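Undergrad: structure of the sequence below:
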Amino acid sequence: MEKLTITTPSDVLSFIGHTLGFWPQESLVCITLNENSIGATLRIDLPRQAGQELPHARTVAHYLTSDTNATSILFAIYTSETAQHGQAKPHAGTIAALTGILAQQGIAIRDGLFVGDETLSPYDGEPGTSLALPVSSTQTSAINAESIYRGSFIEPTNRSTLPTTGQEAAKAVAVEHHIDTIAAQPTNTALQQGRKLWANMFDSNTFPNGNDCHALVANLQFPAIRDWLIADIPGVDEPMQRILFAQADQTPKWSRIEWAQQLLLHAYARTSPEHAAPVLTAIGYINWWEGRGSKAHPVSPARPRHQPCLPPGAPQRSNDRLRHRRRLEHEQRNRLQNTALPPALRNQSSNCQSKAWPKSTGDSGHQLSSTTTPARQPLTGF
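TA: As a prediction, this is how the structure comes out:
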């Protein structure tokens, strides 16, 4: 494995940005270390209210101690709050609480950075001293240059950009037609046909047409079919629950996962808000697998409240069809035994950025190597 030489605070921030894939805001970022080797990278929202420092520190420590090799950490506070001469740094209580809790676990804090909107400085340094550097210095750091050369880039925020949609009423009607067809089928038939449709999309080198997109979105409306389709994404032959929670022993096919995200975004642009939630859930899983918990949550909302997108006079599903749909959902859900969503898709304030699924260096189709943290990356110079 290549050595990663980090010699300056700007290198540290560049490493964080390229590891997460975005520039953190109002965040605490921690990197676990074992001597001169990097472990996991964690980003978590800063406490929003006074009195939350200790619970917040316990949550952070819980994540960090999952790296059993960690002996120390680097941290960076990203905030728009300014430090004043003679006063404690913003979020000093959070860092003090974290220092004490980690010390009980035998983990020391090696160093810390305070990152404002314009400048960065040592966390324990006085504001306005010569130690402060412009945040723009990260753009000329060696780590930033190397990461960009490898194809990585840092987005300004963790918000995922979703394609726009239009003609919502017509799209909703098209999806509902496929939903009715699926609900009328025997359970196994519906599941097999949904997985076959999905497999054919993976085998193709072009995006599916509108009708196939509507059929895919319709299949995703049934939770158990949705979960099977999500589990089919990595291309590994293991139990579904192990795949969904990134616990499979086999290495996922990262190029296949990247193609799945493109397919889902393509389908999202061809659906209506009424049917978008499960599509976003699948995209959220992909972000979580790739170690982007902060992106997984924003694109994985609870099913939004909405007004029906059916046009006036459109036929409504009959009670019989609704019963068929509920039966299918119930029977297939039993096969899954109520698998829960991973934490990153449920909780925005505690999104761990250490990757859920280790990347294989043998998959040349995966283009995210410079935006995920290896399990143990040697570094020198810091």
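
Undergrad: only C-alpha atoms from now on, for both contacts and neighbour counts.
TA: Fine.

Undergrad: in the host helix or strand of Leu265, which residues are buried?
TA: Assigning secondary structure by DSSP states H and E places Leu265 in helix 254-268. Buried residues in helix 254-268, counted by 16 or more other Cα atoms under 10 Å: 254, 256-261, 263-268.

Undergrad: with stretch 44-56 instead?
TA: Residues of stretch 44-56 classed as buried by neighbour count (16+ other Cα under 10 Å): 44-47, 53-54, 56.

Undergrad: what do you get for stretch 101-110?
TA: Buried residues in stretch 101-110, counted by 16+ other Cα under 10 Å: 101-102, 107-109.

Undergrad: next, format these as TSV and append distance to Glu118.
TA: As requested, these are exported to TSV (distance: Cα to Cα, whole Å):
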residue	distance to Glu118
Ile101	31
Leu102	30
Ile107	31
Ala108	29
Ile109	25
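
Undergrad: which ones among those map onto strands?
TA: Members of those lying in strands (criterion: DSSP state E): 108-109.

Undergrad: return the member of the buried residues of stretch 101-110 nearest to Gly39.
TA: When the buried residues of stretch 101-110 are compared for distance to Gly39 (Cα to Cα), Ile107 wins out at 13.1 Å.

Undergrad: so what's that closest one up against?
TA: Contacts here follow Cα atoms under 8 Å, 6 or more residues apart in numbering; on that basis Ile107 touches 70-73.

Undergrad: let's see that with 7 Å instead.
TA: Residues counted as contacts of Ile107 (Cα atoms under 7 Å, 6 or more residues apart in numbering) are 70-72.

Undergrad: narrow these to those in strands?
TA: Using DSSP E, the members of the contacts of Ile107 that fall within strands are Ser72.

Undergrad: neighbour count and distance to Glu2 added to the contacts of Ile107, as a markdown table?
TA: What follows is the contacts of Ile107, written out as a markdown table (neighbours: other Cα atoms under 10 Å; distance: Cα to Cα, whole Å):
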| residue | neighbour count | distance to Glu2 |
| --- | --- | --- |
| Ala70 | 22 | 20 |
| Thr71 | 19 | 22 |
| Ser72 | 22 | 22 |
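
Undergrad: one more, please, to line up against the first structure:
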Amino acid sequence: MTPPEHLTIRSPEDVLGFIPHSLGYWPSASLVAMTLQGKRLGATLRLDLPGPDVLAQPAAFARTVCTYLEADRNADGSLLALFTNNGWLAGPDRYGSLLGGLQWALAGAGMPVRDAWYVGSEYWRDALCADPACCPFPGRPVQEIRDSTLNAEMVYRGSSVGPAPQEQAAAVLPGSSLHFAAVREAEEAWLAQLDLRRGSRPQFDAVLEVWAALLNRPPGEPWLPEAERDGFLRATLLVPRWRDAVLMMAAAGRAAAEAGAAQFAIFRDECRLEPVAPPAEAFGAGPGREAAAPGGTPNSRATETGVPRYGDVLMGIQPAAPDWERLDALDLIFQQLAPSGGKAAAASLTGRGWIAWCRGRGSFSAAYLAQALDLEPGYRLAELLLELVHRGTVCGWAARKEAAWQKFGPDAA
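TA: You can find the predicted model right below:
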């Protein structure tokens, strides 16, 4: 990845304008906490604003916030924004104890709060200033945030602020019902053949080769409807070990995918059927960028001890940093495969949920996983991942600045 550029923040409006771009949506009923490294912005954390019981005794909530922000080991300060929308004018009365608890806890953790703001649907104001002479009620128009210099620069760079995660996850991509029907028909035909080859090593290799060819496509290349290809891809996601191998390959390379398959002993010597796959022209096969896992090459048999294990990749522990370009490409493929519905859509949404969690976007992850479970109740991987999200577990890559996903490329300073 190219070295990040710097975004210059000159005012509170710039900070507040950066938050929706960082999250991907304009938050509501949310606490957003950001770490500072000197004058540079660090990590961004969003949590639902707590209810009355927690507001009465905010110490535990404040400690939780500190625990998350302490993952940024270089942080020496923090910023807070309370997006309250309803009743925000009563901020000091309703959220004063929460703000005080956060100030005390963050100061004790070496990340003193340097600024804090209340943001409503129409107005925003400084949460630490009670002087009506400089901070009069009801505050300053939210439009100032939307018109900030940094917001304009973000838009110029191609960033956009979309709807809330639940609305984005539920959105259906435009497409022909005839195409979706053709994809489902092709999926059933491919699955009948693939079911006979679940234990075949050559078939496993053929599946990875198809997915690798798609992950290697040049960025920005349009995704054209192709029923046979999409049906094949969806059918492969219905075999859990192949689905997992695709996730592993995108994040950590072919060697990690192969090592995981060997770890779970999915191959059977008696399965000798010739492998099947769409013709090469259907998925754009050709030379492309290959990503090797530590200790292996893209096409190795992955017997080296340095290859990341499945569980470590799933939790973002290994490799030191994932292949974000491939994960971004995989996310786009899953986005295209989901609208045709069925269990394969649940697999695609679960994959998107895992990628969102790896990116540190818990709200999006929860929305995708919940939608997967709506489509396929009891879908095990979605259940496990959603439990991690609800516990507040942070993906290992998201917790390390040097490994974390960058939405824009630039840091903010």
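
Undergrad: just the TM-score for the two chains, thanks.
TA: Structural agreement between the two chains, given as a TM-score (TM-score structural alignment, normalised by the length of structure 1), stands at 0.74; 339 aligned residues with a Cα RMSD of 3.8 Å.

Undergrad: which two in the buried residues of stretch 101-110 of structure 1 are spaced the farthest apart?
TA: The span of those, defined through Cα to Cα, is set by Ile101 and Ile109 at 11.0 Å.

Undergrad: how about residues contacting stretch 167-179 of structure 2?
TA: Residues outside stretch 167-179 of structure 2 that contact it (Cα under 7 Å, 6+ apart): 227, 339, 367-368.

Undergrad: now distance to Asn34 of structure 1 too, for the contacts of Ile107 of structure 1, in CSV please.
TA: Listed next are the contacts of Ile107 of structure 1 as CSV, based on distance: Cα to Cα, whole Å:
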residue, distance to Asn34 of structure 1
Ala70, 5
Thr71, 5
Ser72, 7
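
Undergrad: now do the helix or strand containing Glu329 of structure 1: distance to the chain's middle.
TA: Under the assignment given by DSSP H and E, the secondary-structure element containing Glu329 of structure 1 is helix 319-336. Mean C-alpha position of helix 319-336 of structure 1 versus that of the full chain (Cα atoms, centre = their mean, to the nearest Å) differs by 30 Å.

Undergrad: list the buried residues of the helix or strand that comes right after it.
TA: Going down the chain from helix 319-336 of structure 1, the next helix or strand is strand 377-380, by DSSP H and E. Residues of strand 377-380 of structure 1 classed as buried: 377-379 (neighbour count, 16+ other Cα under 10 Å).

Undergrad: same check on stretch 129-149 of structure 1?
TA: 132-133, 135, 137-138, 141-145, 147.

Undergrad: likewise for stretch 187-199 of structure 2?
TA: Neighbour-count burial for stretch 187-199 of structure 2 flags 187, 190-191, 194, 197-199 (criterion: 16+ other Cα under 10 Å).

Undergrad: relative to Asp124 of structure 1, which of the buried residues of stretch 101-110 of structure 1 is nearest.
TA: Using Cα to Cα, Ile109 is the member of those that lies nearest Asp124 of structure 1, at 12.0 Å.

Undergrad: just give me the match in structure 2 for that closest one.
TA: In structure 2, Ile109 of structure 1 lines up with Val113, judged by TM-score structural alignment.

Undergrad: which residues touch that match?
TA: Counted by Cα under 7 Å, 6+ apart, Val113 of structure 2 has contacts 77-79, 103, 106-107.

Undergrad: that one and Glu221 of structure 2: what is the separation?
TA: When Cα to Cα, to the nearest Å is the yardstick, Val113 of structure 2 and Glu221 of structure 2 sit 44 Å from each other.

Undergrad: helix or strand: which one has Thr35 of structure 2?
TA: For Thr35 of structure 2, the secondary-structure element it belongs to, assigned by DSSP H and E, is strand 30-37.

Undergrad: average offset of that strand relative to structure 1?
TA: Once superposed with structure 1, the aligned residues differ from strand 30-37 of structure 2 by a mean of 0.9 Å; criterion: mean Cα distance after the TM-score superposition for structure 1.

Undergrad: residues near Gln5 of structure 2, how many?
TA: You called it Gln, but residue 5 of structure 2 is Glu. Glu5 of structure 2 has 12 neighbours, counted by other Cα atoms under 10 Å.

Undergrad: where's it relative to Phe18 of structure 2, distance?
TA: 15 Å.

Undergrad: where along structure 2 do the strands fall?
TA: With strands called from DSSP E, structure 2 shows them at 6-7, 30-37, 40-48, 77-83, 113-119, 123-126, 140-141, 411-412.

Undergrad: among these, which comes closest to Gly392 of structure 2?
TA: The closest approach between Gly392 of structure 2 and any of the strands of structure 2, judged by Cα to Cα, belongs to strand 40-48 at 9.7 Å.

Undergrad: equivalent range in structure 1 for the closest one?
TA: Against structure 1, the aligned range for strand 40-48 of structure 2 is residues 37-45 (TM-score structural alignment).

Undergrad: would you turn the strands of structure 2 into a markdown table with distance to Arg217 of structure 2?
TA: Supplementary listing: the strands of structure 2 in a markdown table, determined by distance: least, Cα to Cα, whole Å:
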| stretch | distance to Arg217 of structure 2 |
| --- | --- |
| strand 6-7 | 29 |
| strand 30-37 | 35 |
| strand 40-48 | 31 |
| strand 77-83 | 40 |
| strand 113-119 | 42 |
| strand 123-126 | 44 |
| strand 140-141 | 45 |
| strand 411-412 | 27 |
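
Undergrad: please name whichever of these is nearest to Ala181 of structure 2.
TA: Of all the strands of structure 2, the one in closest proximity to Ala181 of structure 2, counting by Cα to Cα, is strand 40-48 (39.4 Å).

Undergrad: show me what that closest one is packed up against.
TA: Of the remaining helices and strands, those touching strand 40-48 of structure 2 by 3 or more Cα pairs under 7 Å, 6 or more residues apart in numbering; DSSP states H and E are strand 30-37.
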